[in-house]
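Novice: Dropping a prediction and its sequence here:
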Amino acid sequence: MKLEEQLIYKEYYISFLEGKEGDHPVAILGDAYFKEQEKERFDLSYIRFAQGEVYYHHKDYETAIFKWGQIQNELQGWARKNMGDAYFELGMFTNAEELYKSIKTDNSTLQSEIALQLFTLYIKEGRQHFANDTIQKALSLNPDYPNVTTIARTFFEENSDWVNAVKLAMEEAIRTESLSWFDLFKSYVREGRVRHLQPIEYKEMLIILYKLDQHRFEDLIIAIWDEYKHQNLSFTWLWNMNELILQLDLQQDDVWNHLPLLYRETYNELLQGVYPIGDLKEAMPNLLSAWVKITDDEQRLYASSALIAWNEVFPSTISEASVYNAEQLVRRGGMEKRALEKCIQVFESIQEWAGNQRVETDTRLRWLIQELANFQTQHLMVIGTEPSKKPSMFQMLFGDQVMGDFPSKAIMMYSDFDDIDIREMTYTYERDISGLSEFYDTIENAENIEQSLFDFKLPNHFLQKHALTLVDTPELDQHVDWQETFRYIPFADQVLFLLNAETPLNEQKCEVIKKTKEISRDIPIHFFLNIDSIPSDKVEEVVKETEKTIKEYAKDAPLRTFTKNNQRQLLQDLEEVSSSFSIEESSRVKKILYYLQMLVSSMWQQRTDIENDYMDRIHWNQDMQERLNGAIHQLKDLEEDKTNKLTTSYSQIFDEIKKELMEKIPNILRECTDIIKEESDFRTMHDKLNQVMNERVQNYLQHTTLPLVHRSFQEWIQTSKEEFDQAQNFLNDMCDGFNFMYGEERLKFDCDYKILDDWHRDGERMTVRAQLENENILNWQSPSQMFLKSAGKILGALQQNQLFLKNQFKKFIENHDYEDVTKSIMTKFFIPFDLFGQSLDRDIKAFFKQPFDVLVQEEKTVQALVVDNERKLAELRTNSELFEDPLNLFKVRLHQYSNMVNIEEVYEYGI
């Protein structure tokens, strides 16, 4: 065992035991101690150091400390470290820490041991911060020291210190080039522990890993890629990772299992329109170049065509060398599998985007694309220059009853169906046409009929047998917009060009033939010559002359003749044309790409329309907001007017009744003198009078005043209903006006007529009975009342005083001022009516609450629409890329798919 290992494990004492294995170490060391002292020049430090180790192993820590404390030679550093270990075992952590920190040594092993002991001490005391600093120091001193990296990793993981754990794994992977550290780092990536790292920090490690193990390199890149996929740093990662791929000296025999597919998925995701073009321009060139560099045979065509397409839409963003290399790969790549499926996916994406952006797409183009995706049907287009000849041919096929007698001004698509089913399509709409009568009327009278496309389905054996759609176009004379017809030519699988032998092929007709051939290119053209109008002996001459002219423009196009009286021959010729052709996927994909590009191009023109639409919406909603605000003010005025009218009329009712009572009650009280008789007991007369007065007043209120109040209250409710009806009618008119402007039944104003029911119920309750507490009319403590009351009690016992008392009482009653008493009675009587009157404002407000709430909410809704449209308009004006970027990306995809099907040239109006 080496000396340092003996010192680490405190087994230095074993060096004294050689040849003396039978004796106890203490005895052996004690004997050595005495023998050393017998020397003339002796050094006991080594023996004491060894003795300390023995005592330590036997847990005699104090003796061990004493022995180690005597060491002064080169073992002093180890001795002090051992003393710290002993204090640690004794639980004297402070002493141990002080000793560890006091040791000064250049010995790297001792330094590492001290650091590890301090680390253990700090863990024991729960001082995690100090433990972290110490293990970091141990790593920096000697990362190769046994178990240091293992201890550090365990510590970091147990404390969820993923920053340091990841740092350790990365540094050790780079330093040791051990695959186990790379595997550990990948596990951290999978667990989401590396999100604090910047993409550039992976570079050195990935370069090393590629040299060590290409498959692990691929797995790690994929793991990191997945981690960054939905983070803000994703584009930074893509740039750095692709830069790395391009810098690496990749070998031809490298086999990539998953990376090419990940590139494809990422590319497709980036083209979904989620990210700004500005970001894509930074990341895409490197991504495409790196993808082509590592792609396998299965992905090569897709990747190469994507690179070329990107450079076509965004020129000079990719190096010429990369573009050239991609072009070579495309040329020998063959046709991409599922090309049609990919085109349809683009079509669906365009439709979805257009729907979300409120962008109109051409209904006719959408229909054409969907029809082209059906490989079971062949499209045979008929073109002619003679207004009178094409209808006759179609009448031969479909009959006079269906076709009528008119030249077509629109594009007609005839196909087989169980019954007649007709649909008209224009740029902006499509509609079903109910029967031939409406169809004829539309053809003859509709404006801009030449802009329409008709899908005409009808039962027809010939079309069914040959799975054929027959496309009829307007006659190409000087009165027809040729361009509108020519845009449909790529839809055809074959073209039938009808000629009339009666009229020669003049310059205009030759120009039509030339243009048709230029546009159709690889679409077969068949010329049919109608010879009804020429003598039989002239047919051969006319046919040869016609063929000669045709060859100048369509070298391989055959010429056939037909007559309207020989339907059988015409059908045979059409059958021959139809059966001689088979639909190829590449041809259909080419046609779909043509119309997809046309669809995208048409949407580019709509930005101004969208901006104008936003402005119109803003102005319309602002106007509506002003109207709604005005309506709210009108409603407030209406509510205030009705409140004033109803509260005023209510007050007037009771003002009149109160005025009458102010006169009537005092008279009732004065009339009570009729109970004062000469024989009355004047000692209690004041009490009797008080009682009778109250009874007569209550009787009058119950039988006279309350019925009057009841009648007046009901009349007031009826008047209120009439006022409410007027208000409701006014609001109904207002509501109709708003709904007319909206074009829908959007608003509804329902005032709360339950208020009247509540008023009826309250009126019945308040006028059922007038029950008041007796009023103290004659028992007040006024001097006159007290005198009269006293006189009655004192003089009332003497008979000769009766007449006097009678006259005094009558005089008092007749001349007394009952104003205060009357007011008191009226106040008590009218309390419920006054409370009702005080709640009228609230009740009338409740009556108008629903219309008011509807108007306020609608104004908020309209205001929100104004704000939303202003925001969208501002975004459209300041962030034009929100509109343009997706369309550019659609163009990239369309260019890519054209490359994938090896289309070197496309139609005139195509890509």
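Specialist: Ah, there it is.

Novice: C-alpha from now on. contacts and neighbour counts both.
Specialist: Will do.

Novice: the helices in the stretch 101-250 of the chain, which residues?
Specialist: Ranges of helices in the stretch 101-250 of the chain, per DSSP state H, counting those that start in this stretch, are 108-125, 128-141, 148-158, 162-176, 179-190, 203-212, 214-228, 234-247.

Novice: quick one, the fifth one and helix 214-228 angle?
Specialist: Here helix 179-190 runs at an angle of 20 degrees relative to helix 214-228 (axes from the mean of the first three to the mean of the last three Cα atoms, to 10 degrees).

Novice: What lies in contact with helix 179-190?
Specialist: Residues outside helix 179-190 that contact it (Cα atoms under 8 Å, 6 or more residues apart in numbering) are V166, A169, M170, E172, A173, V194, L209, L220, A223, I224, E227.

Novice: give me that answer again for 6 Å
Specialist: A169, A173, L220 (Cα atoms under 6 Å, 6 or more residues apart in numbering).

Novice: would you list those residues in JSON lines and tack on neighbour count and distance to N506?
Specialist: As requested, the contacts of helix 179-190 are exported to JSON lines (neighbours: other Cα atoms under 10 Å; distance: Cα to Cα, whole Å):
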{"residue": "A169", "neighbour count": "21", "distance to N506": "84"}
{"residue": "A173", "neighbour count": "22", "distance to N506": "83"}
{"residue": "L220", "neighbour count": "21", "distance to N506": "72"}
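
Novice: Pick out whichever of those residues sits closest to I717.
Specialist: L220 (85.3 Å; Cα to Cα).

Novice: how about the closest one, what does it touch?
Specialist: K186 are the contacts of L220 under Cα under 6 Å, 6+ apart.

Novice: Tell me which stretches of this protein form strands.
Specialist: In the chain, the segments counted as strands under DSSP state E are 378-384, 411-416, 421-425, 430-433, 453-458, 468-472, 494-500, 525-530, 559-562.

Novice: Need the winner for burial among the ones you listed.
Specialist: strand 378-384 (a mean of 24; mean count of other Cα atoms under 10 Å).

Novice: Measure how far it is from the centre of its chain, please.
Specialist: Here the centre of strand 378-384 is set off from its chain's centre by 45 Å, with Cα atoms, centre = their mean, to the nearest Å.

Novice: one more structure, for comparison:
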Amino acid sequence: MKLEDQFVNKSYYETFIKEGEERHPLEVLGEAFVEENALENSDLSYIRFAQGEVYFHYKDYEAAVFKWESIHNDFEPWAQKNMGDAYFELGLTGMAEEIYKTIQTDSMILKTEVALQLISLYIEEQKHEQAVQTIKQTVAMNPDYPNVTKIARAYFEKNEDWMNAVELAVNESVRTESLFWFEVLKSYIEKGYTKTISPDYFREALAVLYKVDQIHFEQMAAALWRSYQTESCYLEWLREFNVLFAGLDIHSFETWHELSAIYQETYLSLIGGNYLLKQLTPIMPGLLTNWLRITDSGHALLASSAVLAWNDLFSAGIEPDQIADAETILYRAEKTIDQLEYPLELLDSIIKWAKLHGLSVSTRLKWMARELIDFDVQHILVAGMNGSGKTAFIQSVLADSLPEKPTQFVMAARHGDHHELAVISDGGISAITEEDSQQLDPDAILEWRGPSQFLKENALVFLDTPGLNGSQRSKVYEYLHFADGLLFVLNANDPLTVKETDVLLKIKEQVPDLKIHFLMSKMDMIYSKQEAADLVEETAQKIKRDFPQAELHPYSSHYAAREAVNGLAQFFRKNFKVENLEAHRIEKLVRCIRESITYLLKQRLQNENELVESIHRHEDMLAKLNGAANQLEDVIHEQIQLIRSSYHSMTKSIKEELQAKIPDILRKSSDYIKLNSDFRKIHLELNEEMNNRIRSFLQTAIFPKYYELVTKWIADSESELQQSQAYLGEMAEGFNQLYGENIIALACDFKIMDDWRRDADRMANGVHFDSVNILLRHTPSQVLLKSAGKLLGALSQNKAMLYNRYKKFIESEDYQDIAGLITNKVMLQFELFEQGLERDIRMFFKNPETVLRDTITETETVIDESKEKLSNMKENPEVYQDPLKLFELKLRQFEWMQINTKARQKV
């Protein structure tokens, strides 16, 4: 055993014990100590070092420290370390740590052992930061030392310090190239401990692992791939890994089933619409190229078609030789896809995306798509010039009258148990009557259903089209790619004119694979059978020159006998049968999907324009609404001023009358005084009489007059308010005409009139008048009169004098103050009513005010929301455009896969 190994195990003392020695080590060492000490140049350090070890093993730590303290030779660093161990065992961790840190040595083993002891000390004292720091230093210093990395890993895992655990696993994987550490790292990845770590951190580890073991490399890459899928750095991972993988020397004999599957999964998710093209274009070429390099047979078709489709739409990024490889792989790919399921799923995803973004795929195009996947019927486009007898032919075959329709429409005629007529436009499908057809969207298609034995037995749908020499001839070309065949109707009176030939050649140029056959109508106009036969033969030869595969069928709409119908049925079955109908329909379906994508792009621009128009329209409406609100406020203010003023004038006249007549009533009350009056109490009786006369005056003159005046005032006010209501009604009607619907109703609250009438009745009939002090006040005149009456009233000779004095006093008194007091008391409720008029009038107009205010708020909200939406549309057009471009990419990829299918069918 090496000397340092003995130091580590504290077994150096065994060097003093001979083999077979049975005595206790302390006895042996004690004897050696005595012998050494007897020497002239003795050195007891080695023996003391060994004695300290024995004491340590027997837990006599103090004796051990005593021995090691005296070591000053080359064993001193180890002795210091052992002293630290002893103090550690005694629980004196502070002293132990201090000793460990003071040890100076060049021995890597000693340094490592000291570090391990410090690690144990820090762990025991729960000093996590010091423990981590020391562990990392130790691993960096001497990672191959026994248990160093094991201790580090165990500690990190126990404390769930996954960042350091991952760092340890990565470093050890790269350093040792050991599959053990790569497996440890993969377990961390699979448990999600690496999700927040930058992908480039694993670059070197992956490169090393590829050299060590490709199978484990694939597993590690797959684990990292899946861990990053839901993280924000996912695209960064894709860039990082594809750069790394592109630099690896991949051999053709290597199989990468798992990575190939992940590449496919990733590609499909990236083009699923959750990413913008500016995010994908830097990544996709590298991803597709690497996928193509390693694709297996199960993913070859998708990988190669994805490369080719991406190159078609985004030409930069993929090298020509890689494109050539993709084409080779495409043609050799064995596994195919469901030819119908793929485009239908694509169309469904487009429809769902459109709905999510406030758009909608054209209902007309969706109808066409549904028709195309109905393989039980054939769609025959019936075309011809105006006057060719085209519509008459269809009606005679159907044995039913088609509804009259404007010439600009295409009409699909099909068998149905009941008569139905529907319009299929971009916006939807709706049932219509014949009268409605004049108001339809000119781009719509009409669908007629009705009992038709011919269509049912021959599984046909006729598409009746506008005349090819009419203003709407372009409608025919719109549906050429939809139809399974074209039946061109010729007029027997002038068959296959130069113009008809030119039109047909143009159709053939546009749709070269479309079956074209001819029907010669109006054969009943030919006078003889021979002439008819010659005409048919001559016309058939003319047709064969440009359309060698076409056939001609003579027909008369006026003689649609059973035999003629049967012959026509045979003509259709023989000539319009499409070989491999599903494949042809799928090509048409692809075209229909492409048109749907184009339609959505146009719709998005149309929505933007409509949004701009909506903002302008609502801003104009807002200006009008604010103007109306200002006008309403002017009306309210004007009515308040007018109604209050008229009421005030009315009450003013009553007030003036009270002020004028009350003094006169009081003066005339002097007639109540008689010579025989009891002048001792006359002032009391007269005061009561005066109040009674005023009360009578109020009840018989003032209150009736008030009622008469207020009734007229209410009537006049109601008339004024009625005019205001009429004005507001006209205002509301004007707004509703602008809105195109009844949105605004500016109804005022006429119940306020009933409240006024009730209040007027109450004030005119139920106002209580309390007596006022007229002669009981303490003015000097009154005091003298009342005193004289009390003193002299009992003497008859003084009554004449008192009578005259009282009479003169009553008739000459001013009474203006009393009149003012009484007037104020009487007019109080009238004035309170007047004060409430403004509130009442505003309550009358409250609903119009509320309606206008709420409408203004709603309009402002609509404008703000529309502006924000428009701003987002203009600032981020890629949010709409990019997903549609990706849908186009998927469609192009399907077309490439179709090429593979056709190539395999030929083989």
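Specialist: Alright, I've got the coordinates. This structure is a prediction, so every number in the text was calculated from the model and none was measured.

Novice: out of the helices of the stretch 101-250 of structure 1, which comes closest to V901 of structure 1?
Specialist: Nearest to V901 of structure 1, of all the helices of the stretch 101-250 of structure 1, is helix 234-247, at 27.3 Å by Cα to Cα.

Novice: mind listing what's buried in that closest one?
Specialist: By neighbour count with 16 or more other Cα atoms under 10 Å, helix 234-247 of structure 1 contains the buried residues 234-246.

Novice: want to throw those into CSV with distance to P832 of structure 1?
Specialist: As requested, the buried residues of helix 234-247 of structure 1 are exported to CSV (distance: Cα to Cα, whole Å):
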residue, distance to P832 of structure 1
S234, 76
F235, 78
T236, 80
W237, 81
L238, 82
W239, 84
N240, 86
M241, 86
N242, 88
E243, 90
L244, 91
I245, 92
L246, 94
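
Novice: Could you identify the longest helix within structure 1?
Specialist: helix 607-670 (DSSP state H).

Novice: Now E575 of structure 1. Nearest residue, chain neighbours left out?
Specialist: Of all residues beyond its chain neighbours, the one nearest E575 of structure 1 is H466 (7.5 Å), with distances taken as Cα to Cα, 6 or more residues apart in numbering.

Novice: what's the neighbour count on whatever residue of structure 2 lines up with the one you found?
Specialist: Using TM-score structural alignment as the criterion, H466 of structure 1 maps onto N458 of structure 2. Look at N458 of structure 2: counted by other Cα atoms under 10 Å, it has 15 neighbours.

Novice: Could I get the helices of the stretch 101-250 of structure 1 in TSV, plus columns for distance to L570 of structure 1?
Specialist: Converted to TSV, the helices of the stretch 101-250 of structure 1 look like this (distance: least, Cα to Cα, whole Å):
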stretch	distance to L570 of structure 1
helix 108-125	100
helix 128-141	94
helix 148-158	86
helix 162-176	80
helix 179-190	71
helix 203-212	71
helix 214-228	64
helix 234-247	63
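
Novice: Which of these sits closest to F347 of structure 1?
Specialist: helix 234-247 (27.3 Å).

Novice: what about that closest one, how far off from structure 2?
Specialist: Average distance, helix 234-247 of structure 1 versus aligned residues of structure 2 after superposition (mean Cα distance after the TM-score superposition for structure 1): 2.6 Å.

Novice: Summarise which helices and strands the longest helix of structure 1 is packed against.
Specialist: helix 849-878 (3 or more Cα pairs under 6 Å, 6 or more residues apart in numbering; DSSP states H and E).

Novice: From the centroid of structure 1, which residue is nearest?
Specialist: Taking Cα atoms, centre = their mean, the centroid of structure 1 lies closest to N356, which sits 10.7 Å from it.

Novice: which residues touch it?
Specialist: Taking Cα under 6 Å, 6+ apart, one finds nothing in contact with N356 of structure 1.

Novice: Also S305 of structure 2?
Specialist: Contact partners of S305 of structure 2, counting by Cα under 6 Å, 6+ apart, are Q893, W896.

Novice: residue furthest from the geometric center of structure 2?
Specialist: Structure 2, farthest from centre, Cα atoms, centre = their mean: Q797 at 110.3 Å.

Novice: That residue and T176 of structure 2, how far apart?
Specialist: 151 Å (Cα to Cα, to the nearest Å).

Novice: Check L675 of structure 2 too.
Specialist: Applying Cα to Cα to L675 of structure 2 and T176 of structure 2 gives a distance of 145 Å.

Novice: try V590 of structure 2
Specialist: 56 Å.

Novice: which of those two has more neighbours?
Specialist: V590 (20 against 14).

Novice: Could you check which residue of structure 1 pairs with the more buried one?
Specialist: Using TM-score structural alignment, V590 of structure 2 pairs with L593 in structure 1.

Novice: For the residue nearest to its match when sequence neighbours are not counted, the count of nearby residues, please.
Specialist: Spatial nearest neighbour of L593 of structure 1, excluding adjacent residues (Cα to Cα, 6+ apart): L894 at 6.5 Å. L894 of structure 1: 25 surrounding residues under other Cα under 10 Å.
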